[in-house]
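**Student:** Give me the fold of what follows.
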Amino acid sequence: MSSEDHMDQFEDEGEETIVEEGDDHDDIVDDNNDDMDEDQDKEEILLEDDSVQGFFAHKEPVFSVDLHPQQQHLAVSGGSDDRAYLWRLDTGEQVAALAQHGDSVSSVKFSSDGSLVASGGMDGKVHVYRTADPYAQCATLEGPDEIQFVTWHPKGAVLLAGAHDASLWMWSLPTGAFMQCFSGHSAPVTCGQFTHSGRHIVSGAEDGSVIVWDPKSAAIVRQFTSADERFHQDAVTCLAVSRDDQVILTGSVDSTAKLVHVNGTILGSLSGATESVEAVGLCDALPLAATGSVDGSLSIWDINTMRLRTTLRHDDSVTRVVWHDGEPLLTSVSMDCSVRTWDARTGECVRTWRGHQAGIMDVALTRDGRTAVTASDDGCCLVFSE
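**Tutor:** You can find the predicted model right below:
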């Protein structure tokens, strides 16, 4: 209620208003001024733009973004407009509009050598293109239903997709030949990747399970399920694999992260969040792990001792965390519209970038960690650089 409304209320009642010393009128004015200052602060944050470039063709929420592993000026993005685009970080120029899906594009990814790029859609299709001119489509892959994510083998042209129907599918490219279907989860597959050696696949699902697979035979090598009370008791949302492929870090709706060994040992539980853990990452420079939660917390853990080192904070849900290559630096993005880089040794926020007008869904970093490209609910991709 404004101070004018406050006075009108008394006038409507026909009462004479007398403000005496000690009246609450000053408190009301102070409260109104505080509200105005807070609104002004929020407006200034929304108007702040640290980006050096942007891509604005989507017009609707953008869910996924990736960078070419060699030509790091080339990005791919996909979103709820059912489209994926190739575009340049340095100019914002659209390089190619990829074939339209019949539903939202949930995931986009370059192959390990950058020669191919894939877009996976909620229509159950994966489109694959050669990245050399003229970005010709080489395959359309079908089989699963709604695609949750796509990911490539680290050493070859083999593509994996996780689906809502609890299955994973694998194809050989550029021919698009079907290789394997993985069945073992009982609910939508939410996350997954090849191990760094490419010898195994790790996947997580809404049934609270994590499975280690043999990609050649589609056999289950190891399985962790909610039947074990030490493991997750709700949907698995995210996972990360250590550089030596020995340790897997998982996050869950049950507000915990679990650290497990590929031999089947549950190493421990990282229990610091109060809401769903939506992002996890393992540092390759120091024995550190990061977990990001819907409660806005970003926790740094020592995985040797399983102890919490520090808890950092965003102003809203943490959606993605990415460790820098060979450094104890971590970049996180959030629904608070910010991109933040942290020194995990000290907990210091060394950089904050703003520019989006809605929450950030995904981020990709250049190899040197100096440039970030983001995908946001505001329908834009922005480029931030030192």
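**Student:** Please make it C-alpha for all contacts and neighbour counts, starting now.
**Tutor:** Will do.
**Student:** center of this protein - which residue?
**Tutor:** Geometric centre of the chain, nearest residue: R320, 3.4 Å, by CA atoms, centre = their mean.
**Student:** Could you check how many residues crowd around K59?
**Tutor:** K59 has 14 neighbours, counted by other CA atoms under 10 Å.
**Student:** Which of the three states applies to it?
**Tutor:** Classification of K59 using DSSP: H, G, I helix; E, B strand; the rest coil returns coil.
**Student:** That one contacts G79, doesn't it?
**Tutor:** No. Using CA atoms under 8 Å, K59 makes no contact with G79, being 9.2 Å away.
**Student:** re earlier: please, which helix or strand holds the residue nearest to the residue nearest to the centre of the chain when sequence neighbours are not counted?
**Tutor:** Leaving aside its sequence neighbours, R320 sits nearest to A279 (CA to CA, 6 or more residues apart in numbering; 5.1 Å). A279 belongs to strand 277-282 when assigned by DSSP states H and E.
**Student:** Now that strand: buried residues?
**Tutor:** Neighbour-count burial for strand 277-282 flags V277, E278, A279, V280, G281, L282 (criterion: 16 or more other CA atoms under 10 Å).
**Student:** which residues sit in contact with the fifth one?
**Tutor:** Same thing as G281. By CA atoms under 8 Å, 6 or more residues apart in numbering, the contact set of G281 is L239, A240, L249, A289, A290, T291, V321, V322, W323.
**Student:** Helices - which of the residues you listed land there?
**Tutor:** Judged by DSSP state H, those include no members of helices.
**Student:** got a winner among the residues you listed for most neighbours?
**Tutor:** Top of the contacts of G281 by neighbour number is T291, holding 29 neighbours under the definition other CA under 10 Å.
**Student:** Please generate a structure for the following sequence too, so the two can be compared:
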Amino acid sequence: IGEPEGHSEWVSCVRFSPMTANPIIVSGGWDKYVKVWNLTNCKLKNNLIGHMGYVNTVTVSPDGSLCASGGKDGVGMLWDLAEGKRLYSLDAGDIIHALCFSPNRYWLCAATSSSIKIWDLESKSVVDDLRPEWNKEFKKKATVPYCVSLAWSADGSTLYSGYTDGMIRVWNVTSIQ
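**Tutor:** Now for the predicted structure:
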């Protein structure tokens, strides 16, 4: 997949859509593009253009209708995969390292260099801004660890986050309203 329509720089992330009737993958790259690929014929379906910096991460919603992308520009972009159009943007305020949709709520989670933001996609507002409690030793370091990977539990009650200090931090999100 890719020649001649592929990314011109590193491909940083690839995700499958759960829709079996219309099999696609979505890729994001350092060329600032999000690309949607039709797996039936291995051809490019859409170029999703809008990021001003490299794309670190893409994710596909549980129903396969939406894609979210994020990266250097600190903007989470939501895309309609059927139409190949941008729906709206969410400002994370910092580089986005990872994105994931909640399995059971209309939420998008973004790992940034400063925190983990959870957006309610209906209201387009931040419902939580998760930050670990750093001890004094960490605060003295030149760089504080940050989250680079995210995964929800199957029931959507727990968020797992991988950090640059080698730790996996676990967040109980059942109390967020």
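**Student:** F138 of structure 2 contacts P132, doesn't it?
**Tutor:** No. Counting by CA under 8 Å, F138 of structure 2 stays clear of P132, with 11.0 Å between them.
**Student:** Tabulate the buried residues of strand 277-282 of structure 1 (CSV), appending distance to V210 of structure 1.
**Tutor:** CSV is the format used below for those (distance: CA to CA, whole Å):
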residue, distance to V210 of structure 1
V277, 15
E278, 15
A279, 16
V280, 15
G281, 16
L282, 17
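**Student:** So what does V117 of structure 1 match up with in structure 2?
**Tutor:** V117 of structure 1 maps onto C67 in structure 2, with residues paired by TM-score structural alignment.
**Student:** any idea how far Y106 of structure 2 lies from N172 of structure 2?
**Tutor:** Note on Y106 of structure 2: its distance to N172 of structure 2, by CA to CA, to the nearest Å, is 17 Å.
**Student:** One more: C109 of structure 2?
**Tutor:** Distance from C109 of structure 2 to N172 of structure 2, by CA to CA: 14 Å.
**Student:** Compare neighbour counts for the two and give me the winner.
**Tutor:** Here C109 of structure 2 and N172 are compared on neighbour count by other CA under 10 Å; more neighbours surround C109, at 24 against 11.
**Student:** Now which residue in structure 1 aligns to M77 of structure 2?
**Tutor:** Aligned partner of M77 of structure 2 by TM-score structural alignment: H127.
**Student:** Which helix or strand contains its match?
**Tutor:** Short version, using DSSP H and E: H127 of structure 1 is in strand 125-130.
**Student:** what about that strand, how far off from structure 2?
**Tutor:** When structure 2 is overlaid, strand 125-130 of structure 1 sits 0.9 Å from its aligned residues on average, using mean CA distance after the TM-score superposition for structure 1.
**Student:** For that strand, name the packing helices and strands.
**Tutor:** Contacts defined by 3 or more CA pairs under 8 Å, 6 or more residues apart in numbering; DSSP states H and E place strand 125-130 of structure 1 against strand 116-121, strand 137-142.
**Student:** What is the first one packed up against?
**Tutor:** In other words, strand 116-121 of structure 1. Here strand 116-121 of structure 1 touches strand 105-110, strand 125-130, strand 147-152, going by 3+ CA pairs under 8 Å, 6+ apart.
**Student:** what does it rub up against?
**Tutor:** Residues from elsewhere that reach strand 116-121 of structure 1 (CA under 8 Å, 6+ apart): 78, 82, 84, 101-111, 126-131, 146-150, 157, 161.
**Student:** now swap in the last one and tell me
**Tutor:** Residues from elsewhere that reach strand 137-142 of structure 1 (CA under 8 Å, 6+ apart): G124, K125, V126, H127, V128, Y129, R130, W171, L173, P174, T175, G176.
**Student:** rerun at 6 Å
**Tutor:** Residues outside strand 137-142 of structure 1 that contact it (CA atoms under 6 Å, 6 or more residues apart in numbering): K125, V126, H127, V128, Y129, G176.
**Student:** Give the aligned range of stretch 331-344 of structure 1 in structure 2.
**Tutor:** Going by TM-score structural alignment: stretch 331-344 of structure 1 matches no residues.
**Student:** Equivalent analysis for stretch 41-48 of structure 1, please.
**Tutor:** Taking TM-score structural alignment, stretch 41-48 of structure 1 hits no residues over in structure 2.
**Student:** Would you state the helices of structure 2 in chain order?
**Tutor:** Counting by DSSP H, the helices of structure 2 are 136-140.
**Student:** I appreciate the help and will end here.
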